[in-house]
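J.: sequence first, predicted coordinates after that:
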Amino acid sequence: MTPHLRALPGDPASPPLGTSHLSEEGVGVDLAPLGYTEHEYLVDGTAGLHRHRDGVRERVGELPFTTRVLVRVPAPGRFNGVVAAEPLHPDYDSAPAWRVAHGWITATGAAWVGITQDHRSAATLREHYDPERYREVSLPAAGLGWDIVGSVLADLRTPGRSVLGEPAARVRHVYLSGWSNTGSFCRVFLQDGFHERHRLPDGRPAVDGYLIGISSGAAGASGYPPLSEDSEVLPPDDPRRTIGPAGVPVIELLSEFESETHHAALRPDSDAPEDRYRLYQVAGTSHHDPLTSTVLTNTAQFRRKGHDVSDWRIAEPTSDARPDAVARAVYALLHRWAATGQAPPRAARFTFAAAESEAPAGTAEELLRDEDGNVTGGVRTPWVEAPLASYRPHSTPAPGSCLPSPWAPLADPRAVAGLIGHMTPLPPTRLAGLYPGPGDRTHRFEEACARLTGQGLLLEEDARALLDAARRTRLPTPPDHHAAATTDEKGPRT
């Protein structure tokens, strides 16, 4: 069945869930000054139901669906032919890829497409957010999302069937990316035949490149979700958990959190034409980045509806790391690789504390750390190359905080806080040893930024923002060593 689409009204009194901007709450991204507009569609069609039996994918039926698709497009004449698409996350039907990449998307003139694909999200939209606006949304079974996303992507270049409208005829490159749960969605889509299944009329794939963000391939059902409710979970050492030749560029981007369990899914980088692959492990980062939490509007919209929405506060000092800055550069590298064939740089990997490990596949393994407690190897971010703190990928919840949403694939506050990074400030005496001169720390920070921008792993505008913040940071004053030297255990000398 060919998908059919209908536009939903742009009613300010009833905005889409996850709308780009809520001025009253001060959250989101105001599209108007950027020359972008937002549209929402209902898409009808049929999707296959799939499952694994004894490790083999089989199609067990087909069901009708009605989903919603959220679209952000630049003004006519500014569209660069690039579409950044993502399957929306079941946690409030949110858009974590837009959260990290919106700056690159809007600066370059790309379009963005977010697709509701999880059956839990249909109930969220219909029953808990806006029963009138979303009364027709129906995803009657888990596991329809693979074909739903594939069919929407395959139609992006076809005027009359594309959610992009008139710009469809000018689409040149479509990239699929996801973060956390939706990063794992992209892995399954790619590895279990859906990339091959959804193609253009001329035989080319509907997707020209993948960015799989903060998803550990070996981490049980979270790293490789079952195809449907009636589907087995692939074993942790199943080869499909490791990215294979795709015919298009694939980049995986991991924080320290996912790297702890990704060991069994590791593979070498490759520049082979049919196996273009990179892995970037970003030092000093964790799964959740609180500093970008105000980009998305979904939780604020649920608060407006009177729902209880937990904040995510931790007991430790929250990390000031900016993994989103590296992520935006990786989007640019993916596009350059797909569009021009220019391969991105290779980066060192993290190393594990144990030289030899007999831990079962998917089990968390400790990463090797330096004398300050920071991870060794990986993409060397300026906050670990010129450290003021020790960065760790797990935290503990503040009392009454970190409650998971009813639709999140998490168990309890400890699991939520375990996704959040924290930092422990280095002692003033250590900082005095690292940076004896007044400008030493800033100089080291600048050098680290310059190395990353030279590699293409940090965009110039993000480097400037990081440097501005670093220059405003004052180092704590070390203890007065002269005063300490003139003091014995009996007290100050007179």
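T.: Perfect, thanks for sending it.
J.: only C-alpha atoms from now on, for both contacts and neighbour counts.
T.: Fine.
J.: what about the strands in the stretch 201-350 of the chain?
T.: Counting by DSSP state E, counting those that start in this stretch, the stretch 201-350 of the chain has these strands, from start to end: 209-213, 250-254, 270-272, 275-281.
J.: most tightly surrounded among those strands?
T.: Across these, the average number of neighbours (mean count of other C-alpha atoms under 10 Å) peaks for strand 209-213, which reaches a mean of 27.
J.: out of the strands of the stretch 201-350 of the chain, which gets nearest to F65?
T.: Using C-alpha to C-alpha as the criterion, the shortest distance between F65 and the strands of the stretch 201-350 of the chain is 25.3 Å, found for strand 209-213.
J.: which residues touch the longest helix along the chain?
T.: Here the longest helix in the chain is taken by residue count, with DSSP state H as the criterion, and it is helix 323-340. Residues lying outside helix 323-340 but in contact with it, judged by C-alpha atoms under 8 Å, 6 or more residues apart in numbering, are 100-101, 103-104, 173, 208-211, 248-251, 253, 282, 285, 289, 342-344, 456-459, 462.
J.: tell me the angle that helix makes with strand 209-213.
T.: Per axes from the mean of the first three to the mean of the last three C-alpha atoms, to 10 degrees, the angle that helix 323-340 makes with strand 209-213 is 160 degrees.
J.: C-terminal to helix 323-340, what's the next element?
T.: Under the assignment DSSP states H and E, the closest C-terminal helix or strand after helix 323-340 is helix 382-385.
J.: take this one as well and set it beside the first:
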Amino acid sequence: MTGGEHGFPGTSTTLDLQTPGYEETEYFLSGTATSYERDGAWTSDGRWGVSAADTAPYRTRLLVRAPRNPADFNGTVLVEWLNVSGNSDADVAFPYMYDEIVREGYAWVGVSAQSVGVNSEGGASTVGDSVMGLKNWDPARYGDLVHPGDEYSYDIFTQAGAALRAARGVDPLPGMEAEQLIAAGQSQSAFRMATYANAFQPIAGVYDGLIVHSRSGISAPLGAQADAPAPQGPAGPDAPSPVRLRTDLDVPVLQMLSETELFELGGGAPGTRFVDARQPDSAMVRTWEMAGTAHSDRYLVAIMNAMYQRQFEGARDLSPVLGLINDGPQRYISAAALRAMRTWVIQGEAPRSVDPIQTADGTIVRDEHGNAVGGVRTPQVDVPIAALSGQTTLVPMNGSTTRFDAARLHEMYGSNAEYVARFTAAARAAVAGGFLLEEDAELLIAAAAASGIGEPAEGSPGH
């Protein structure tokens, strides 16, 4: 699909696709979707049954970012359930995993699975009232889209995956064969992905692995959901709370959690917090709780802000908050997670289990520097230059960064050489654990060496 009033698709990325040899294209997907209702009791173990209810026609869109040369495609497609909590489609997995995607030749496909992304008329968005769904943003391009409601979203997401495996008509991945499909959703979409894993993956069998990124202790309903689900659970007062992922799937599932989800996301009431939904690792489920991270962070907000500013006239400028929020290592852990999931899918080798972040008395246990104890470890928290928190201070769900001044850093490390030595050791440990990729570790070590961190402060004795 091309043309329209704006000349580019909704949710078009501002990240560089040209240099790594990628291109962004768009396709429409149409058919008849099925809605579902619960079949039997739903309990916290996630072993949920559903049965078909109604059918309705739909026409939605797929946004594709893939290597320009099909020979560069590695065979794996990351299929993202686009997030609609900002009143329009937004991609979150793609920016977090961008480095690994373009470095290793993945294809990425964003699915407009929910009604808000297609039909929203704007208003009531934290990003600004001008943020709206595709049909109202560009009627010339998207006026023919039809979304019958979120009760059909799960089947639409299933049909999107099936179309990538075997195109119906125009092929959205021309010259490329999708050998593995990895589904992903973050935040609002992660609530949906949890419900998809528990109720739909067993009957659909389309995806080879699922990444559930930043959910709380509950999941999404079968029907409409404006943002986060009600505290009662996914489908009303008799629905389970908390919600865990079923352990009898025949495909792997990786849960990724920032500090924010442990207590805050979902309202914070007992049963809605992720700490209440913790479960031990099993053959097909792994959980990574990422120390030093927040629900969204400086890296992501900067990218999202550029996208909103380009697409929506009058969108709120988010750049003033960038210096106030978490600046943690989530992008690097996310890249490692994608590679780990691909390895798990292809080779059957599960990622290493990791202890959860330590908690006590309804909060996160922190070390002498203010960083979380336990969880996925990276050099940013083990050899810190700041206290990185996912708990809300000034900007809800975005955590905070409290940087140490030069005097404190010199006291901690004594010299840049010592800082680099410790940072390098921590980076190597993270690589060995599978939580940081070697390519990213080398870049981070080089940046540490060039930073001067650990040297005496300007004007201090010995400088």
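T.: Yes, it's here. Owing to the predicted nature of the structure, the values given are computational and were not obtained by experimental measurement.
J.: one step back: show me which of the contacts of helix 323-340 of structure 1 are buried.
T.: Of all the contacts of helix 323-340 of structure 1 considered here, the ones buried according to neighbour count by 16 or more other C-alpha atoms under 10 Å are 100-101, 104, 173, 208-211, 248-251, 253, 282, 285, 289, 343-344, 456-459, 462.
J.: after superposing, tell me the mean distance of the longest helix of structure 1 to structure 2.
T.: Here helix 323-340 of structure 1, set against structure 2 after superposition, deviates by a mean of 0.6 Å using mean C-alpha distance after the TM-score superposition for structure 1.
J.: in structure 2, what range does that helix match?
T.: Residues 330-347 of structure 2 are the counterpart of helix 323-340 of structure 1, counting by TM-score structural alignment.
J.: pull out the buried positions in that stretch.
T.: Residues of stretch 330-347 of structure 2 classed as buried under the neighbour-count rule (16+ other C-alpha under 10 Å) are 330-342, 344-345.
J.: state the distance from the spatially most central residue of structure 1 to I214 of structure 1.
T.: By C-alpha atoms, centre = their mean, the mean C-alpha position of structure 1 lies nearest to W179, the distance being 3.1 Å. Taking C-alpha to C-alpha, to the nearest Å as the measure, W179 of structure 1 falls 6 Å from I214 of structure 1.
J.: same thing with T46 of structure 1?
T.: Spatial separation of T46 of structure 1 from I214 of structure 1 under the definition C-alpha to C-alpha is 30 Å.
J.: tell me which of the two has more neighbours.
T.: With neighbours defined as other C-alpha atoms under 10 Å, T46 of structure 1 and I214 compare such that I214 has more, 26 against 17.
J.: which residue, other than its chain neighbours, is closest to the more buried one?
T.: Sequence neighbours aside, L254 is the residue nearest to I214 of structure 1 in space, at 4.6 Å (criterion: C-alpha to C-alpha, 6 or more residues apart in numbering).
J.: just G213 of structure 1 next, same as before
T.: Using C-alpha to C-alpha, 6+ apart and skipping residues adjacent in sequence, the residue nearest G213 of structure 1 is W179, 4.4 Å away.
J.: and the one you found? What does it align with in structure 2?
T.: Using TM-score structural alignment, W179 of structure 1 pairs with Q186 in structure 2.
J.: show me the contacts for that match.
T.: With contact set as C-alpha under 8 Å, 6+ apart, Q186 of structure 2 has these partners: 83, 92-93, 212-215.
J.: same check for the residues you listed, but in structure 1.
T.: Contacts conserved in structure 1 for the contacts of Q186 of structure 2, using both residues aligned by TM-score structural alignment, their matches' C-alpha atoms under 8 Å: 92-93, 212-215.
J.: Serialize those residues to a markdown table and add fields for distance to T402 of structure 2.
T.: Written out in a markdown table, the entries for the kept ones among the contacts of Q186 of structure 2 read as follows (distance: C-alpha to C-alpha, whole Å):
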| residue | distance to T402 of structure 2 |
| --- | --- |
| V92 | 25 |
| A93 | 26 |
| V212 | 29 |
| H213 | 25 |
| S214 | 23 |
| R215 | 25 |
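J.: which one of those residues is nearest R286 of structure 2?
T.: Ranking the kept ones among the contacts of Q186 of structure 2 by separation from R286 of structure 2, with C-alpha to C-alpha as the measure, puts V212 on top at 10.3 Å.
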